[in-house]
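In: show me the folded form of this:
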Amino acid sequence: MNREGVKRLLYERDWEEVVRLALIDRRVLRVLIGLLYDADDYAHWLAIDALGRWGGRMAADNPEKTRDLIRRLLWTLNDESGGNPWGATGAIGAVIAARPELFAGYLSMICPFHDDVNIYPEFIWSVAAVGSARSDLAAEYVPFLLDALGHASASIRAYAAWCLGALRVPEAAAALTALMDDAAEAAVYEGDGVYRRRTVGAIAAESLVRMGQARAGSPN
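Out: A predicted model of the protein is given here:
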């Protein structure tokens, strides 16, 4: 299947078919990896999601092949690789979230790269994905998330506000409340094909509701 065919399945959120094809055809897997660098941000995130599902499924029969993918993606994060690191952090996070009992140790390996403004949203998303599967694995990264609420990038603030709500971190309530008037807009990929653009303030308000700290509804 060619690139456009794979993208069509991703846009349709036909995860089962995408994963099935990637398991039997290395060309489909290569397309998914290539889509990590797609100019369409939504396609980029769908590819991250699909690779996580592929990694989880492959690990059931051959965890070493999943580790090979993780190692390949980790290599692109190093300067000496000469590769494009965009997408690698999110894909690694998605794989860890699919099988945390096997791959949890890799989460600390992507943390050092969070200073890159282009990678930071993927790191935050990875913490949310992994933490949703195993809350104990995300606990040590809460200070990073709280710091990210004050980042100059609206995208990073948005992902941090969303992640803290997804993980239901009670100590974030005051900082999230302070963000409710933040009118900057950003798009956040929430998983399973859900990709929404709204203000940082609206995301903070939704997270407070999710945490039981506020009533539903926001002026943003």
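In: please make it C-alpha for all contacts and neighbour counts, starting now.
Out: Fine.
In: where along the protein do the strands fall?
Out: 185-191, 194-199 (DSSP state E).
In: in the shortest one, what's buried?
Out: Read that as strand 194-199. Burial within strand 194-199, assessed by neighbour count using 16 or more other Cα atoms under 10 Å, is assigned to Thr199.
In: which strands and helices lie in contact with it?
Out: Here strand 194-199 is seen to pack against strand 185-191 when contacts are counted using 3 or more Cα pairs under 8 Å, 6 or more residues apart in numbering; DSSP states H and E.
In: quick check: angle from the strand it packs on to strand 194-199?
Out: Taking axes from the mean of the first three to the mean of the last three Cα atoms, to 10 degrees, one finds strand 185-191 and strand 194-199 inclined to each other by 160 degrees.
In: so can I have CSV of the strands of the chain showing distance to Tyr106?
Out: Output for the strands of the chain, formatted as CSV (distance: least, Cα to Cα, whole Å):
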stretch, distance to Tyr106
strand 185-191, 20
strand 194-199, 25
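In: nearest spatial neighbour of Tyr189, chain-adjacent residues omitted?
Out: Tyr195 (4.3 Å; Cα to Cα, 6 or more residues apart in numbering).
In: before we compare anything, build this one as well:
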Amino acid sequence: MPNLYQPQLKKRVLKTLEEDPLFKAIETIKTFPSSKVVSFLIGAFLHKDEMVRWKAIACFGVVVKKIADQDIERARVIIRRLMWMLNEESGSMAWGVPEGFAEAMFYSEVLRKEYLSIYVSYIWDPKDERKYKADNYLEFPPAQRGII
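Out: As a prediction, this is how the structure comes out:
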């Protein structure tokens, strides 16, 4: 892979997501520097084309797994970034973030073991007293659907 500057790399990532079928896009994205493309993939969660969004989400899981295999603390930072984006205090509605979070856990057993209980807490209604109370409950139905 040639050394690409950030703007060139971002354009390549978007072009790949827009033009390639899913499995080819995943294989291409895997050849890019993982730590550099992860932010571009998160940005693509908001793309106007739904297919591009879903390809970005699928690629995100693979990229985060690759990062986790090389540097688990770096992968944890990425997951905590997603958790912040899901927090109401962040001031944003993080479209695609629940799905990307799930993809990362699907591919990485380490991340799944560490974060699955937190992930589930986003849909655990704090009014339900059968289990522990969680303060992470997402009240916005589209976000709940993303978690589910």
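In: quick revisit: so for Gly105 of structure 1, which of the strands of structure 1 sits nearest?
Out: With Cα to Cα, the closest approach to Gly105 of structure 1 among the strands of structure 1 belongs to strand 185-191: 21.9 Å.
In: quick check: longest helix in structure 1 by residues?
Out: Across structure 1, the longest stretch assigned as helix under DSSP state H is helix 41-61.
In: from Ile156 of structure 1, how far out is the residue nearest to Tyr189 of structure 1?
Out: 15 Å (Cα to Cα, to the nearest Å).
In: next one: Arg27 of structure 1
Out: With distances defined as Cα to Cα, the gap from Arg27 of structure 1 to Ile156 of structure 1 amounts to 33 Å.
In: Arg81 is in contact with Phe101 of structure 2, correct?
Out: No - because the distance of 10.0 Å does not satisfy Cα atoms under 8 Å, Phe101 of structure 2 is recorded as not touching Arg81.
In: quick one: which of those two has more around it?
Out: Counted by other Cα atoms under 10 Å, Phe101 of structure 2 and Arg81 do not tie: Phe101 has more neighbours, with 26 against 13.
In: Asp115 of structure 1 is nearest to which of the strands of structure 1?
Out: With Cα to Cα as the criterion, Asp115 of structure 1 lies closest to strand 185-191 of the strands of structure 1, at 18.8 Å.
In: excluding chain neighbours, give the residue nearest to the residue nearest in space to the middle of structure 2 in space.
Out: To find the centre residue of structure 2, average its C-alpha atoms and take the closest one (Cα atoms, centre = their mean): that gives Gly100, at 2.7 Å. Leaving out its chain neighbours, the residue that sits closest to Gly100 of structure 2 by Cα to Cα, 6+ apart is Ile57, at 4.9 Å.
In: Met51 of structure 2 too?
Out: Sequence neighbours aside, Glu18 is the residue nearest to Met51 of structure 2 in space, at 7.9 Å (criterion: Cα to Cα, 6+ apart).
In: which parts of the host helix or strand of the one you found are buried?
Out: Taking DSSP states H and E as the definition, one finds Glu18 of structure 2 inside helix 6-19. When neighbours are counted by 16+ other Cα under 10 Å, the buried residues of helix 6-19 of structure 2 are found to be Leu9, Lys10, Arg12, Val13, Leu14, Thr16, Leu17, Glu18.
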